[in-house]
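Undergrad: Any chance you could fold what I've pasted below:
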Amino acid sequence: MAVVLPFESAPEASIESLVRLVQPDMERVNATILSRTGSDVTKIPEVANHLISSGGKRLRPMLVLATAQMCGYQGDAQTKIAAAVEFLHTATLLHDDVVDESELRRGKATARMLWGNEMSVLVGDFLLGQSMRMMVEVGSLRCMEILSTAAAVIAEGEVMQLAAAKNTETTEDAYLAVIRSKTAELFAAAAEFGPVLAGRPKAEEAACRSYGTNLGIAFQLVDDALDYGGRAAELGKNVGDDFREGKITLPVVLAFRRGNDAERAFWRKALEQGEADDAALETAVGLMHKHRAIEDTCERAKHYGAIATDALGLFPASPVKRALADAVAFAISRAH
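TA: From the prediction side, this is the model:
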C-alpha cells in the first residue's frame, strides 16, 4: 500500500550541521525546559516531560538559536525565547491530540491515552502560561508580540481545520490557509526572533520570517504525503491516521478534484460518513497514486522549500546560513 515518494533531494540531507552549530545554546535551552516544567503539582511535570522528552527534533527552538547566530546577536535572551517556543509547540500538541483523539505521538502513547483528556488540556495550559512568563522575563515587547500573535494564529488554524474536517469540498487555497496558520506560523515566529533580537533591519526580519513560513509549509506538506506513503516508524503515528480521522489534507484535495464521480463518491463515503477502514485506506492510496496526488503534494513541498532557501539569500555566506538551507533539504528529504 505504500507509495514511493518522488523527491530528488540528496539522501544525506540532515540537520546535523544545524544541531552542531547550536549545541551549546541548545544545552542551555534544554536545561531551561527541564527547570520550567517543575511544579509542586506532581502530575504536571510527569505529563509535560512525557511529551517533551519523547524524541522530537526541536527544530523550532533551533531556528531561534540559528537565526540569532546568523544575525550576530550577542546576548542570552534567545535561551528563554527558544524554550518558550518549544513550550508553545508542546502545548499545541497536547491540545491537538485531544481534539484529534490521537493514540500515538512520536511512536509513544499520547498523554491523553495515559492520563486522560482533561489532564492533557490542563498541562497544555500550564505550558502556555510558562511560555508567556518566560517572554515577560525577556522584557522585549516586540518578542512578546511575535509569540502571542503566533499563539492566537495557531488557535485560529486549529479552528479552521476543525471546521474543514470531513469537508471534501475544501479547496487547495483553503487548505494552505489552514497550514499557514496551524503549522507555518510558529516556524515563522521562531525564525523571526533572531533578527529582532539583533536589531537587524526590517528587510532581514521579513526574510527570516519568509524562510520560517515556507519551511513550515513544506514540512507540513511532507507530513501530509507521508500519512499515505510513509511508514509508522517514520511518522511516529499510525499510517493513515489523517484518513481515519477524516482530515482533509492536500493529497485528499488533489485526488478528490481530479477524480470522477464514482471516486468522489468514495471520498465522501470514507471521510464524510466515516467509512474509513483499512480496505478504504488501500483504495484511497490507490486513487492518490492514479491521480499523482501524493507526488504532486511532494512537488508543492519542494516549491515552498525553494522559497525558504531563496529567502536566505539576503544574508552573507556562513556555516549557520548553510545549515539553515540544509534544514530545508532535510524537511523535504523525509519523504524518501
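Undergrad: can we go C-alpha only for contacts and neighbour counts from here?
TA: OK.
Undergrad: ranges for the strands of this protein?
TA: For the chain, strands defined by DSSP state E occupy the ranges 104-105, 108-109.
Undergrad: Please provide the structure for the following sequence as well, for comparison with the first:
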Amino acid sequence: MGMNENVSKPLDRLAAELAGDMEAVNALIRERMASRHAPRIPEVTAHLVEAGGKRLRPMLVLAAARLLGYPGPYHIHLAATVEFIHTATLLHDDVVDESRQRRGRPTANLLWDNKSSVLVGDYLFARAFQLMVEPGKLRILDILANASATIAEGEVLQLTAAQDLATDEQIYLQVVRGKTAALFSAATESGAVLADATPEQVQALFDYGDALGIAFQIVDDILDYGGMTETIGKNVGDDFRERKLTLPVIKAVAAASAEERAFWQRTIEKGDQREGDLEQALALLARHGALAAARGDALDWVARARTALAVLPPHPIRDQLSDLADFVVARVA
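TA: As a prediction, this is how the structure comes out:
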C-alpha cells in the first residue's frame, strides 16, 4: 500500500476554481506575517508557509463561503486565519516531536532552534486572532477560538495516549478530532456562518469538515507506513520512531499474540528500538491486515462526509468537495 500519484485532479480542480481568492489569501498572509522589529518571524514563517503546502484548510473556508453565495471580502481573512493557526501548530508540533523534516524540507526547529519555532508559532496564533475578529461576527470568533483550544487539547492527550498500548480506537478518534479534524470543521463551519447560512447548512458543513479531517488523518497515518518520503514530505516510519500509537498499530496490537504484544511494548511503550524493528512492525501490520482495515475506516468517514453535503444547494463547489473527500482516501492505493 502506498501513495497513488494519479489522484491530484480533484484538489487541483478546487484550487483552480478558487485561484483568485487564494492569491488574495496568500498576499494577506505575506502582509500579516511581517514584523518590523523581529526579522526572524517572517524568515521562519516563510520557510514553512512557502514550502509548497496544498493550502487545503484555507480552501475549505473559501469553498464553504462561495458555495453559500458569500460575496466577500472577509472570507479572505478567515482563510488566512485558518492557515496561520495551522502553521503555528506545525511549528509547535515539530518541536514536540523533535521532527527533522516537514513537507520534504528541514524543519524550522532544525534550521533555527526550538525557541524560535515556539515563539514564532505564538506570534502566528496572535496574528490569527487579530484576523478572525475583523469580520465582526462573534460566532466566528467562538468557532475558531474553540478549535484552537481543541487542537491544543488533542496534542496534550496524544502525549499520554500515543505510547500506551491501552489506547483504543475511541481514544485515537478523540486525538484525531483534536489535532486534525477540529481545524477542518472550523474552516467549513466558519465559512458557512460568514455566509449567513441556515443552521442546517452550518451543521452540514461542520459534519463534512469533521469527517473529512478524520479520514485525512487516518490516511496520513497509513502513509507513514506505506508511502514514499518524496511524496509524503516526511520520512517513512517517523510515527514508529516517534512511538506514536496510530490507528494501524492500534489494530495490529488488538490482534497481537503475546509475542507480538511484547514487541510493541518494547518498541512503542519502552522506546527500545533496534535495527530491523521498523521492518518487523511493517510485517506485523501486514500479517493482521491493519493498513487495509484502517483504509476501510477512512472510507467510512469519507462516506459520512459526502452524505453531509446532500442538504446543501446544487453547486459545482459542492461536487468538488464531494470529489475531494474521495481524493483523501485515493491517496493510498
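Undergrad: care to give me the TM-score?
TA: TM-score of the superposed chains, computed with TM-score structural alignment, normalised by the length of the second structure, equals 0.97; 332 aligned residues with a C-alpha RMSD of 1.4 Å.
Undergrad: Deepest-packed of the strands of the first structure, please.
TA: Burial of those is given as mean neighbour count (mean count of other C-alpha atoms under 10 Å); strand 104-105 ranks first at a mean of 19.
Undergrad: what's the average distance of that one to the second structure?
TA: Average distance, strand 104-105 of the first structure versus aligned residues of the second structure after superposition (mean C-alpha distance after the TM-score superposition for the first structure): 0.3 Å.
Undergrad: how about the strands of the first structure in a markdown table, adding distance to residue 301 of the first structure?
TA: Below are these laid out as a markdown table (distance: least, C-alpha to C-alpha, whole Å):
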| stretch | distance to residue 301 of the first structure |
| --- | --- |
| strand 104-105 | 23 |
| strand 108-109 | 27 |
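Undergrad: Nearest to residue 206 of the first structure among the ones you listed would be which one?
TA: Distance to residue 206 of the first structure, taken as C-alpha to C-alpha, is lowest for strand 104-105 among these, at 32.7 Å.
Undergrad: How many neighbouring residues does residue 332 of the first structure have?
TA: 29 (other C-alpha atoms under 10 Å).
Undergrad: could you list every residue that touches the equivalent of residue 127 of the second structure over in the first structure?
TA: Aligning on TM-score structural alignment places residue 127 of the second structure opposite residue 130 in the first structure. Counting by C-alpha atoms under 8 Å, 6 or more residues apart in numbering, residue 130 of the first structure touches 36, 84, 87.
Undergrad: And those residues, which is closest to residue 143 of the first structure?
TA: Nearest to residue 143 of the first structure among the contacts of residue 130 of the first structure, with distances taken as C-alpha to C-alpha, is residue 84, at 10.9 Å.
Undergrad: The closest one pairs with which position in the second structure?
TA: If you follow residue 84 of the first structure across to the second structure using TM-score structural alignment, you land on residue 81.
Undergrad: What sits closest to that match if chain neighbours are left out?
TA: residue 128 (4.6 Å; C-alpha to C-alpha, 6 or more residues apart in numbering).
Undergrad: sorry, back to before: reformat the contacts of residue 130 of the first structure as TSV; add neighbour count and distance to residue 124 of the first structure.
TA: Supplementary listing: the contacts of residue 130 of the first structure in TSV, determined by neighbours: other C-alpha atoms under 10 Å; distance: C-alpha to C-alpha, whole Å:
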residue	neighbour count	distance to residue 124 of the first structure
36	18	13
84	28	13
87	27	9
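Undergrad: Kind regards, and thank you for your time.
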